[in-house]
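In: A structural model of the following input is requested.
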Amino acid sequence: MSWYQIVPTLMCALALVIVPGGLLAFAAGARNYYVVGLAAPLSISLIALSAIVAEPLSIDFGAFPVVAVTAVSCIAAALLRFALRKPVAPPRERGKWPRSQWLVILAAIALAGLLIGVNFVQIIERPDNFSQTYDNIFHMNAVQYISDTGNGTSLTLGTLGTGPDIFYPAAWHNFVALIHIITGAGIPVAITAASLTIGALIWPTSCLFLAAVVFGPRPLTLLGTAVISAGFSSFPYLMIGFGVLYPYLLALATLPVAMALLSELFRIGTRRAPLDPRVSSLLFAAVIPGIGLAHPSVLLFVLLVALSLTPLPFIRRMLGPVTGRQRITTTAVMLVVLAAAGTVVVLIWNIARPSRGNSFWPPFQTEAQAIGEIISLAPMGAPTNWLMLVLVLVGIYSAFRHRLQRWTLIPLLLGSFLYIVVTSFPNGDTRYFITGVWYNDSYRLAALLPIALLPVMIAGWRTISAAFERRALRTTPSSVSGTSSLLGVNVIAVTILVAVSQGEPVSHAVRSAAANYGISEGSRLLSADEAELLERVPRLVPESATVLGNPYTGASLVYALSDRSTPVPHVGNGQNPRAQILVNHLDEMLTNPSVCPVVEEIGPVYVLGFGGGEIHGGDHAFPGTDEMSSATGFDLIAQEGEARLWEAVGCSTPAG
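Out: As a prediction, this is how the structure comes out:
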């Protein structure tokens, strides 16, 4: 499949993250870059919430519930806006933007999108390729499950219908399922379109929104931020390589918007007139569902940042012209608020933390090594990112010099502390309590690190670019206008930044991620023969049939890739009693009286046997299909290399 063929699917994905949220932001009174920045996070919230709302109303998830929830939300936002009589955008941002400002922000989005998009294309190679990783077995089958059943609610997705309802954050799966349902594209193609949309549009736009809200929409600040967003080794590239952690990718891509809204809510980090706190609170609340329903751990980081920022308004008041009695009262109120908010965060932290059994990733380095990786923006042994190192150091210097930028050190310290804990603290209760929310997984917190350091790096770039502009204006000949001089500085600075940002750290990340894509005889999940057999399954197996296969070998992808049901759709799913009988005893159908009633109940049963081994080199027993070469009651109907497809016919054959 060529990349030109994915254009209609990609256009659908782009529309899904721009139109619903953009309409809601506009209805709430947002204008200019507020609409641009808020559109995608609000769209994700609307899509994820529409799936939850549709299920109890017995409405199949798809375009209709998204349109309905968007319409209701827009009406509610407009009414609330009228009641508050307060527009979203600050006074000087509400008017019509000059064409030049629109050109700058669109150029910044296009520049970042091009840089990241090219790298994503190099990683994925073909639009119909898919990540050959452990987690992708669940992700792909979850998208197929939502499309099949019309049930996309996060409240029940965890077992894909094979066991008791379990919560699983489904915002990403809802988004991809919508693309799949609307366009009819195959699930791998829909995932590719979603990945490009998240990485090359949502992520850089969120970064630009943070830069514009906190530091103002200066052209060189925005263009530099666009390049910076494409220059990290650990995000977004790591998240489409390791795992694969698509939901976490989506949540992290929208995190800068939440941080920008927090800066508005707490009235910090900007010299512009901040929003009405009521409006900031409502916008923050509207963005939160999308983040939490994409990946709750990112929501917990947002809450951690919010908790850390909570004392700042009280401290600002205490440093003002207040009496001793007022200072004591303010201190008491601050302590009460902190205690209450801290208790809530700890409770949520404990509830959201996975079990110890699932938080098994070990530490692997010393604290000094972790600190070195943080400073050099080279987590998980990546090459040193000298550009980011300079920006971080200049940003820290700038934060200490400018009072309004000091808050940017808070997410930096939080993200750094979490990375130090997960990579270097000894296994034990302390490490589990702090980073168990992220499964004690160093890769997840390595991906969080660039976002935590992003405000400081933007501050660093703003300081450097402002110095360039001042020098250019001082040295510009009188025959050259100041505007022309600044334009030249912008072009030169951004060109240099692009060249430096796309160096070895990014190349290393692209190469590492690309190793998990493509189908060959040495593929980690599906070999070329296995993929070829799955492509033949729809012609060989009736739609009413059930196909049994060991999910650890990738055989359960028959659901997502061949549209045939399987009783064990993912390696982490529990098995219902019928599935247990098939998994453990199917090859005993001629002698075990419990087998044939199950086969007759669920319809024709087929078996996929993939001989290439399991993902991660495991060896999980599937006794009912482990010895198919010597089992009786099966007909071999297709074979590609070591990959085989059998039909279970023993229950339809008379005994004796």
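
In: CA atoms for contacts and neighbours, from now on please.
Out: OK.

In: my read: R356 touches R431, true?
Out: No - R356 lies out of contact with R431 (Cα atoms under 8 Å); the separation is 10.9 Å.

In: residues near L84, how many?
Out: Using other Cα atoms under 10 Å, L84 has 12 neighbouring residues.

In: contacting residues around it?
Out: Contact criterion Cα atoms under 8 Å, 6 or more residues apart in numbering gives no residues in contact with L84.

In: hang on, the earlier thing: comparing R356 and R431, which residue is more hemmed in?
Out: Higher neighbour count among R356 and R431: R431, with 19 against 15, using other Cα under 10 Å.

In: tell me the helix or strand right after the one helix or strand the more buried one maps to.
Out: Per DSSP states H and E: R431 is located in helix 429-435. Note on helix 429-435: by DSSP H and E, the next helix or strand toward the C-terminus is helix 442-475.

In: specify the local secondary structure of D635.
Out: Under DSSP: H, G, I helix; E, B strand; the rest coil, the three-state class of D635 is strand.

In: one more, for comparison:
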Amino acid sequence: MLSVCVAIAVIAVPGLLTGYAAGVRGWALAGLTPLLSYAVGGLTGPWTAAAGLSFTPLTYAVSTVVFVTIASGVRKLTVRRRPPEPGPGLWARRGHLAVGACLLFAAVIGGYATLLGLGHLGALPQGFDAVYHGNAVRYIADTGDGGLFGTGHVNWYGDAAPVFYPNAYHLLAAVTYRLSGASIPEVLDANTVLLPGLLALSLVTLVREFRGRAVLAGAVALTAVAPVMGVYESMDRGPLLPFALGLTLTPLSAVALRRYLERVAPDTGLVLLLAAVGLLCVHSSTLFGGILFAGPLLVQRWLGGWRRIGRDLLALLPIAVVALLVAWLQLFGALGLANSAVPYYGWPSEWRASTALGALLGFQHQEPHPQIWLSVALFLGIVFFARAGALRWIGLTAAVTGLAYMAVASSNAPLVMALSRPWWDDPYRFFAMAAVPLCVLAAHGLAETQAWLSSRFSRIPAVAVAVVVLLGFVLLSNGLYFRSNGARVAAGYQAADPSKLRVTPGEAAAMEELGQLAKPGEWAMNDRFDGTAWTYALSGVRTVAAHYDETLPPSDALLLADRFRDYETDPAVRAAVRRLNVRWVILGKPSTEPGKPYQPGLTGLAGEPFLQEVWRDSDAVIYRLRP
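Out: Modelled structure (predicted):
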């Protein structure tokens, strides 16, 4: 668990110090802390790379001091002219304690469900995207390159076009890797088990900022970690780690936006700036998701007085300008990716719009059974929606994100494809985004049920009624569906037969062994479709293919994949081997996907005179290239 503790410290300390220096206090500080940390790291990495400096734990610490100093200066400048903002009030001490208990319980249940799916910390994710994230974290930790195109160099090197990827997730994970001494899979898993708790914390902060009752805050902590299509499906598919992280932080966009618009000042403006930039640094789509989530807040404000429109837009203009200057590396990188040669195919539609609506209301995507008690709570939330007060805008957020999911799930129309490009037209991602406001509505249903029961049974203390309602929801949902949620996560990490895994234990052992055999700077030839794309993350040895992705690979990788077995007779192959300093060959079990056995250049290598077998187990073999 050391890796989890280190990950918490890496995610918490810089943001906590920066937020406190900027004048953020209480639940707002607790909730905004992770997002501010990702803003600090996400800005530091690319700018240090642009300056020719390395990103290391020391760099991260120094940049934290810089951000804290800036935040402190802005705060002091602000309070000289404007009084500090008053606290939200409303909750008594026991309310804070009760909400804290609900949040802790939710974080433990969500983390346990995740760990149940992982099997153990250090489990290697089997999906398509994970290998990119694992190799990216190792690359930053080994090279100190915090640039936005650096993480792609592991697979797209040489004459391949550079690949842009927002890297705040990888930067902070690289710090955790360096400080904890854990393996790359364990670092990824340590961050993954925190995701349900982070979402619960963000939603509790949202409720607190909008003056919701403590019962609503406690309820939203529980509903946040219950739906399978929230963070758990993103853990199974890919896993989509930066997207899932961004999803947990998205509600904070509304928190930072409201704090600024209620008190337009440099200190609240700085927090809003860092929140927006932090979302962008985690992933480009996360900023768009934050706009979808918080945009309805502006609608509710403006319906309360049309004169606010001009004032709010004028107040937001300088934030937008400064954000453009501060995060131009991320913004122009994202624009360049959208206009690059990287193909955009999107995902096929899943089903009819009516079926998609049923999936939303039933909290049931690809699962065999709906999460019925979440649906009951959501129904109650809709019934009592008029009592949502300052949070009524969340209904519009649910409608917008829900309709977006229904459109993507049921149509491949050009307009739908174009508008959904930041999310790759992926129904799973839109379903996850819709789940967040639906959780808030479900929590509202539970809280208003408590209020209704308290008014009917006034002799029973309201606290006792709250305990009955929330505990009843936990029990009826079988512990917030932790077993079924864990089973969904397990599909991306475990298999009843380990030999059926995409990356088998035998392949992992071979990759680690190669790390002991190879000298620094030596590369290995490998197949793109077996598990050995993980070699760099697990051993530090670079491979010719470092991702399952076939998109626009380097010419040397194409050549060797097609003709490596002709090494003795083909001068072009030998030249490519020299350029890359290939000294080893590592082969795992051939992919079981149709049409993806070993690549042509890697078939029939056993017994070739230019290779010497040095290690073998049931799933993998390592050859040394003879001089």
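
In: just give the TM-score of the two.
Out: Here the TM-score for the pair of chains, by TM-score structural alignment, normalised by the length of structure 2, is 0.88; 610 aligned residues with a Cα RMSD of 3.3 Å.

In: circling back to that earlier point, what range does the helix holding R431 of structure 1 cover in structure 2?
Out: The aligned range for helix 429-435 of structure 1 in structure 2 is 414-420, by TM-score structural alignment.

In: other residues contacting that stretch?
Out: In this structure, residues lying in contact with stretch 414-420 of structure 2 by Cα under 8 Å, 6+ apart are 346, 407-408, 425-426.

In: among the residues you listed, which one sits closest to E568 of structure 2?
Out: Closest approach between those and E568 of structure 2, by Cα to Cα: G346, at 42.1 Å.

In: the closest one pairs with which position in structure 1?
Out: By TM-score structural alignment, G346 of structure 2 lines up with F360.

In: list the contacts of S398 of structure 1.
Out: 405, 459-460, 463.

In: ok, it to V244 of structure 1 distance?
Out: For S398 of structure 1, the distance to V244 of structure 1 equals 37 Å [Cα to Cα, to the nearest Å].

In: quick one: the strands in the stretch 251-400 of structure 2, in order.
Out: Ranges of strands in the stretch 251-400 of structure 2, per DSSP state E, counting those that start in this stretch: none exist.

In: for structure 1, what spans make up the strands?
Out: 546-548, 605-609, 634-640, 643-648 (DSSP state E).

In: I'd like those strands as a markdown table, with distance to V302 of structure 1 appended.
Out: As requested, the strands of structure 1 are arranged in a markdown table below (distance: least, Cα to Cα, whole Å):
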| stretch | distance to V302 of structure 1 |
| --- | --- |
| strand 546-548 | 42 |
| strand 605-609 | 44 |
| strand 634-640 | 49 |
| strand 643-648 | 46 |
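
In: pipe the ones you listed into TSV and attach mean neighbour count and distance to S416 of structure 1 per row.
Out: Formatted as TSV, those follow (neighbours: other Cα atoms under 10 Å; distance: least, Cα to Cα, whole Å):
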stretch	mean neighbour count	distance to S416 of structure 1
strand 546-548	25	45
strand 605-609	24	46
strand 634-640	16	49
strand 643-648	21	46
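
In: report the buried residues of stretch 286-301 of structure 1.
Out: For stretch 286-301 of structure 1, the neighbour count (16 or more other Cα atoms under 10 Å) marks 286-301 as buried.

In: this completes my enquiry, with thanks.
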